[in-house]
Structure formats: structure tokens, C-alpha cells
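Enquirer: Here you go, sequence then predicted model.
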Amino acid sequence: MGIASRLEEEKFLVAALVVAAIAYLLEHAVIEMGRGVALIAAAALVGTIVLASIRVAHHAELLAVKVGDPYGTMILTLSAVAVEVIILAIMMSGESSPTLVRDTIYSALMLDINGILGLAALLGGLKHGEQPYNDNSGKTYGVMILTAMGISMIVPEFVPSDKWHYYSAFTIAAMIALYGLFLRMQVGQHSYFFSYSYPRSERKKESPDEHGDDESAAISIATILIGVVIIGLLAEFMAAFMTEGLRDSGAPIAVTAVVVAAISAAPEILTALRAALRNRMQATVNIAMGASLSTVILTVPVMEAIALYTGQPFIMAMTPVQTVMVAVTLIAAAINLNDGETNAIEGMTHFILFATFVMLTALGL
């Protein structure tokens, strides 16, 4: 494929790079124009970041098809988490709420498990009825998420403020140890936990182009890296515009966190829904639960390391409302993902929890 054809195919990334250049040139002018213009610019950048993220996810999917599960969905979720970490790191380097990291992780969990998994199971259940998957994956993801959330976002409530750096260092070590062993099991002796063997007749129904893309892995990897860099540039300007646009506006503090979580999850939503509608619930479970786990277990150590480096701790302990919502979500997930099949009722329970999260956020809770 020639350079011109490649640029045409990656027009979203090219456009994102152009937008980043324009934002660089007009940053101060936009901020001086007031909050309204800043919010419009921030919204435009959010849309651009989503488009760039979709291209990153596309190439992650190409790699996923080449290597298969569980490696495939792992690549997709890691690319999404990388985007989230970059955006958070950039936003936390400026004027931002000390609860931004906590609220973003919480929002991501609500969006991934209740939003993505809920909607996918609901739509997939309405179309296919009961959709099978490997129940070992749901159980493993669930207990890992519960442990990681408990260590990093519940226990900190009881840690004295003058000893935060000790617990922060412990949290980093704990997350690395948890994910290191999990990753070894996921790609090693327990890799079968995260895959499901569908009947041959169903496999033939897959679209012919799903496995027919001959794009090289090297090009996909390079495009992912370039896309992540472009997203990082856009995020820096988005953070500046959003901070200015929301200043003294009375908007809920968590709005920024929800935006960051939604940006990183946008490509996953499309992929998970497509998988559910093709009756591939295993991929949906891996994406939704895997993204939740990766968000907690990878974002926390990076952000805690930044806190230790700067000497400024973040507020990681969840509020009572957040703790209750996480507890209800994980209990519902433990029950719904316990039998190896999802259905529309189970999807609806999670989607209603997601609607509850949206309402609570709108109320500033």
C-alpha cells in the first residue's frame, strides 16, 4: 500500500494531527475569548480524540485477530488504558481536581461493566437469547477488580494523611504484583479461562473480512504508537480548554472524569457491541471486565508514582456513594457472570445501574 493510500486510510489520525497543530497555534486566543468558546473548543477536541482513538482501536483489533484471545482483547484494553493514563497524567500536571484520578477510575468502572457489558448483554440477549462464554473469565476478572479496588480506593480512607506515601508505595507494589501474576496466568497456563470454543457452524458466519486483513503487525503497532502520541497532544489542549470552560460554571466536579473515561472507552464500546451482536459474548466479557481491571490495576500505580514524585497526594478514597455503587455493581456482576451465559435481563440490570450512575453524577454525587 502506497503512502497516499495509507494517509487516506488514516485520515482520522491525519486530521487529528492537523487539529493539534491548530490548537497549539490558537490556544491562548481561544482561552482569552471566554468560557463559551473554550468549551466549544474542548468539545471539538474530545470528538477528535474519539476519532483518533477509534483508529487506535482498529489497529489493536487487527493485532487481536492475528494473535487471538486472550491476547487480542488484552491488546485492545491496554491501548485504551494507555490513552486514559496519558490524558490523566497531562491533566493532573495542570490545574485539576485532586479527585480526578479517583473519579475517572470510578467512572470507567461504571462505564465498562454497567454501560458496555450491560448494553451489550441487553442487545445481544434480545437478538440471540442466552449467549455463552467461559464463566471462569468473569469470576477471575471480578475477584481481581474487587481486590484492586479495595486496596487502592477503599482502604486509603483509613490511612493517616501523614503516612500516605508509605501506603502509596505499597499500593504500587501490590498492583504490579497482582497484574504481573494475572498476566502470566492469562497468557500462560490459565489462558483457556479467557477463551470460548464456539461451534464450527457459528464460526463460519463471521464476516469474511474479519480475518482477511493482511495489514502487517509492524504497521499496526507503529500506527497505535503514533495515535497515542497524537491523542496525548490533543489531551493537553483539551485539558486547558475544559479547565477554562468549566471554571466557576457550577458543573459537577466529576464531569471531567466522566469525559476522560468516555474517551478511553469509546472504541471499546463499538467493539464490544459488535461482538455481542455477532453472538461472541466472550469477547465482550473480556473487553468490558478486562478494561475495568486494566484501568484500576495499571492507572493506579502510574498515578501513585506521579504523586510520590511530586510529593502531592491524590484523593483516592471513594465517597460513600461511589463505594456503594461499586459494591452493588461487583455483586451484580458476580451473580450475572457466574453461569457461563448472559441474557437480556442480566444486561438490563447492569444498564439500569449505569443509568443510576449517570443520574448521581448529574446530581453532583
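Expert: Thanks, I have the structure now. As the structure is a prediction and not an experimental result, all values here were calculated from the model.

Enquirer: C-alpha only now, for contacts and for neighbours.
Expert: Noted.

Enquirer: what's around residue 93, how many residues?
Expert: 12 (other Cα atoms under 10 Å).

Enquirer: where along the stretch 201-350 of the chain do the strands fall?
Expert: Using DSSP state E, counting those that start in this stretch, the strands of the stretch 201-350 of the chain run over 341-342.

Enquirer: Need the distance between the two termini of stretch 91-106.
Expert: Its start and end residues considered, stretch 91-106 measures 17 Å (Cα to Cα, to the nearest Å).

Enquirer: If you count neighbours, what's buried in it?
Expert: 91, 92, 96, 97, 99, 100, 101, 102, 103, 104, 105, 106 (16 or more other Cα atoms under 10 Å).

Enquirer: With stretch 132-150 instead?
Expert: Quick answer for stretch 132-150 (16+ other Cα under 10 Å): 132-142, 144-149.

Enquirer: ditto for stretch 329-343
Expert: Neighbour count says stretch 329-343 has 329, 330, 332, 333, 334, 336, 337, 338, 340, 341, 342, 343 buried, by 16+ other Cα under 10 Å.

Enquirer: Please tell me how far the second one sits from residue 124.
Expert: As judged by Cα to Cα, residue 330 and residue 124 stand 21 Å apart.

Enquirer: what's the answer for the fifth one, then?
Expert: When Cα to Cα is applied, the distance between residue 334 and residue 124 equals 19 Å.

Enquirer: Let me know whether residue 48 touches residue 16 as I believe.
Expert: Yes - using Cα atoms under 8 Å, residue 48 is in contact with residue 16, at 5.9 Å.

Enquirer: Looking at the buried residues of stretch 329-343, which are in helices?
Expert: 329, 330, 332, 333, 334, 336 (DSSP state H).

Enquirer: hang on, the earlier thing: let me have the buried residues of stretch 329-343 in TSV, extended by distance to residue 21.
Expert: Putting the buried residues of stretch 329-343 into TSV (distance: Cα to Cα, whole Å) gives the following:
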residue	distance to residue 21
329	41
330	42
332	45
333	43
334	46
336	47
337	46
338	49
340	48
341	48
342	46
343	46
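
Enquirer: and the comparison structure, right after this:
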Amino acid sequence: MIPRLRDFLLAQWTAIVPVLAVVLLVFTWGRSLPGGSVALLTLVLAGSVLAAVHHAEVVAHRVGEPFGSLILAVAVTVIEVALIVTLMIDGGDKSATLARDTVFAAVMITCNGIVGLSLLVGSLRHKVAIFNPEGSGAALATVATLATLCLVLPTFTTSKPGPEYSSAQLIFAALASLVLYGLFVTTQTVRHRSYFLPLTRQGEVISAPEHIEMPTNRAALTSLALLGLALVGVVGLAKGVSPTIETAIDSAGLPHAVVGVLIALLILLPETIAAVRAARRDRVQISLNLGLGSAMASIGLTIPTVAIASIWLPGPLVLGLGATHMVLLALTIGVGILTVVPGRATPLQGGVHLVLLAAYLELAINP
């Protein structure tokens, strides 16, 4: 009986964990938790993230590329937005920079971490990583524009003291972000869909899905529902363990910006796993769709949402980056352009991006 139960749990864990996360969320919401409960919630939280990866990949395989990458990117951004707004409500003035820190961390992790790791894995496994420079270049250009509008320009505006936008400027940035993101999604899924599909070694577009058993409509709908439960569990449980994390960071004497880094690392774990899997299958274009698409969604959807939420949130909304982070952003964009233009990459390009991520993490801990 015990072996059968064990086998059942192993086979159905991706369905059990999201339900368990929601049940735990109901019983722990709004309560002060002891250390043992925080440890349990953290384990279930990690399991919910992995379950979300599985169900998002099932849905993505059913709808095909590039819609699958778009679904996962938007799902992850929903987690990010919910976490930021929730923590800003509870954090007061000390959370004024949380949106900026989390969004910038997401940009650095996606454009250097996910992209670099995917290029490294793809090129080591297949000698050279092949991708479409037209689609990847369009995505990188959009990310660069959004990052500059939302994270760089507030440092230099003069309508309001400090690295903040005035109300009119914030409205413009939010609308511009939504317009650019909408244009990119239309380009990716309708007008120039072929630019974002993986390529063969000879540079031909792979329009047919991989030879993997296609999920049924019922399986895809079930995974979509479980994906929603997993996302709710991730957001809620992260809210429950966040006070402990913030206390630990303060006790260790680390900058408060590390909270944003940890949030970004957590919510981007599903995308990172999915991107590496795609790179191992020689589908590096899918990996870049995930990485750059997540960076774009993180800015293009998070900033407008936070801008609306700032109407009733206490405290200021600081968006402008400091000099060190602006240098890292400029270097990331410059290196990204040189990586994308050839349409192929060696382990060197992957290593360069990963070193940039390591530099960002080091300076986040020791500014």
C-alpha cells in the first residue's frame, strides 16, 4: 500500500502541490508564523514554482510557439506585480524603491542570466547556439527602450525632486509601456511570427512542433487551471514568508534592494528552467523569447500597474536608477546587441552575460 501511495504522489505531485499551497495559504494568511512553519511554506513555495513550470509548458506545447513563451512570460509577470503591490502596501516608505529594484533585477536576470545560461548550454551541447537575429533584435530594442523610459529618465527629470516622475510623466511612461508591449506582442504573434520561431542548423524556420505527444484539450485546460492555482500559491506564500526574509536581510546588514533581487530570482525560476530545457533541445530562439519576453513584460506590465496602484499606496514611487546600475544597464544593452546581431553564439557570449549578472549581484550585496 505504501509503495503504491508513494508512486501515486510522485506521478501526481504537479497537481497536488498547487492545491496544497492554496490550502496552506488559507490557514496561514495574515498570521504570524514560527520558524518551522516558514520553512514548510518555503518548501511548498519552491514546489509550486516547479509545478507552475510544468503546467505552463503543457499549455505552451498545446498552443505552440511563440504563444507558449508569451503565456509563461505573462504568468510570471502576474506573480511579480502581485508581490510588488502586496509588499508595497505593507512596507510604507521603505518600499518606495521596491518596484524599481525588482524590475531592474528582473531585467538583469533575464537579459544576462537567462540569456547567458541559455547561450552557454546551447553552444556547449551543440557547438554553436543558433537563433533568429530579427526577432531577438526587435525584442532587445523594445527592452532597451522600456528600461530607459521607466528606469533611467526619472533620474534626470526636474519636475519633481528626487529620482521620481511627476504624475503626468508617470502616466506617459505607463501608457508608452503598454503601447510598446502591445506592439511587440502583435509583431510576435501575428504579423511577423516567423521571426520568433526556432531555426535549424541551416537557418530555416522550424514551423512544425517538435515530435512530442501533443496534450489533449482536456489536459491543457487542466494544466491551465492548476497553473492558476500554482501562481496564487506562489504569490500568497511568498507574502507569508517575506517578513522573515526582510528581517533576515536587515539582521545581516544587507541593502534593502536585496529584497527586490530575491523576489526577481524567485519569480523567474520557472522561466530559467524552461529556457535551459529549450536550449538543451537546440531551441535557443525559444530560450531568448522567454528571457527577453520576460524582461519586456516585467517593465511593460509592472510599471503601469504600479503607477495605478501608487494612487492609493502610501509613500513615494522611486523609479530612477543610480549611476552604478545605469552603467550596468548600458553595458548589458551594448553586449546584448553584439550578441544578437550575428544570429549565432559560442560559449564566450554566454559567459560574458553571466559575468555581467554576477557583477550585478555582487554590487547589489556590496554597493
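Expert: Everything's here; your move. In this text the structure is predicted, and so the values were computed from the model without any measurement.

Enquirer: before we move on, back to that, any idea which of the ones in helices among the buried residues of stretch 329-343 of structure 1 is the one closest to residue 356 of structure 1?
Expert: Of all those, residue 356 of structure 1 sits closest to residue 329, with 11.0 Å by Cα to Cα.

Enquirer: wait, what's in contact with the counterpart of that closest one in structure 2?
Expert: Residue pairing (TM-score structural alignment): residue 329 of structure 1 is matched to residue 332 of structure 2. Neighbouring residues of residue 332 of structure 2 by Cα atoms under 8 Å, 6 or more residues apart in numbering: 108, 111, 112, 353, 356.

Enquirer: same question, residue 247 of structure 1
Expert: Contacts of residue 247 of structure 1 (Cα under 8 Å, 6+ apart): residue 35.

Enquirer: let's see 6 Å
Expert: Under the criterion of Cα atoms under 6 Å, 6 or more residues apart in numbering, the contact list for residue 247 of structure 1 is empty.

Enquirer: And for residue 15 of structure 2, nearest residue in space, chain neighbours not counted?
Expert: Nearest residue to residue 15 of structure 2 in three dimensions, chain neighbours excluded: residue 226, at 6.6 Å (Cα to Cα, 6 or more residues apart in numbering).

Enquirer: Tell me which residue of structure 1 lines up with the one you found.
Expert: By TM-score structural alignment, residue 226 of structure 2 lines up with residue 223.

Enquirer: What of residue 67 of structure 2?
Expert: By TM-score structural alignment, residue 67 of structure 2 lines up with residue 71.

Enquirer: tally of neighbours for that match?
Expert: Counted with other Cα under 10 Å, residue 71 of structure 1 comes out at 19.

Enquirer: swap in residue 79 of structure 2?
Expert: Around residue 79 of structure 2 there are 22 residues (other Cα under 10 Å).

Enquirer: Tell me how far it lies from residue 287 of structure 2.
Expert: From residue 79 of structure 2 to residue 287 of structure 2 the distance is 20 Å (Cα to Cα).

Enquirer: Counterpart of residue 51 of structure 2 over in structure 1?
Expert: By TM-score structural alignment, residue 51 of structure 2 lines up with residue 55.

Enquirer: quick one: its match is in a strand?
Expert: No - Residue 55 of structure 1 is assigned helix when assessed by DSSP: H, G, I helix; E, B strand; the rest coil, not a strand.

Enquirer: what does residue 292 of structure 1 align to in structure 2?
Expert: Residue 292 of structure 1 maps onto residue 295 in structure 2, by TM-score structural alignment.

Enquirer: Name the nearest residue to its match, ignoring sequence neighbours.
Expert: residue 107 (4.9 Å).

Enquirer: Look up how far residue 330 of structure 1 lies from the aligned partner of that neighbour in structure 1.
Expert: Mapped onto structure 1 by TM-score structural alignment, residue 107 of structure 2 lines up with residue 109. Distance of residue 109 of structure 1 to residue 330 of structure 1, computed by Cα to Cα: 10 Å.

Enquirer: what's the answer for residue 154 of structure 1, then?
Expert: Taking Cα to Cα, one finds residue 154 of structure 1 at 14 Å from residue 330 of structure 1.

Enquirer: One more: residue 318 of structure 1?
Expert: Residue 318 of structure 1 is 15 Å from residue 330 of structure 1, by Cα to Cα.

Enquirer: now do residue 252 of structure 1
Expert: 25 Å.

Enquirer: What distance do you get for the residue minimising distance to the centre of structure 2 to residue 180 of structure 2?
Expert: Nearest residue to the geometric centre of structure 2 (Cα atoms, centre = their mean): residue 268, 4.0 Å. Per Cα to Cα, residue 268 of structure 2 is found 22 Å from residue 180 of structure 2.
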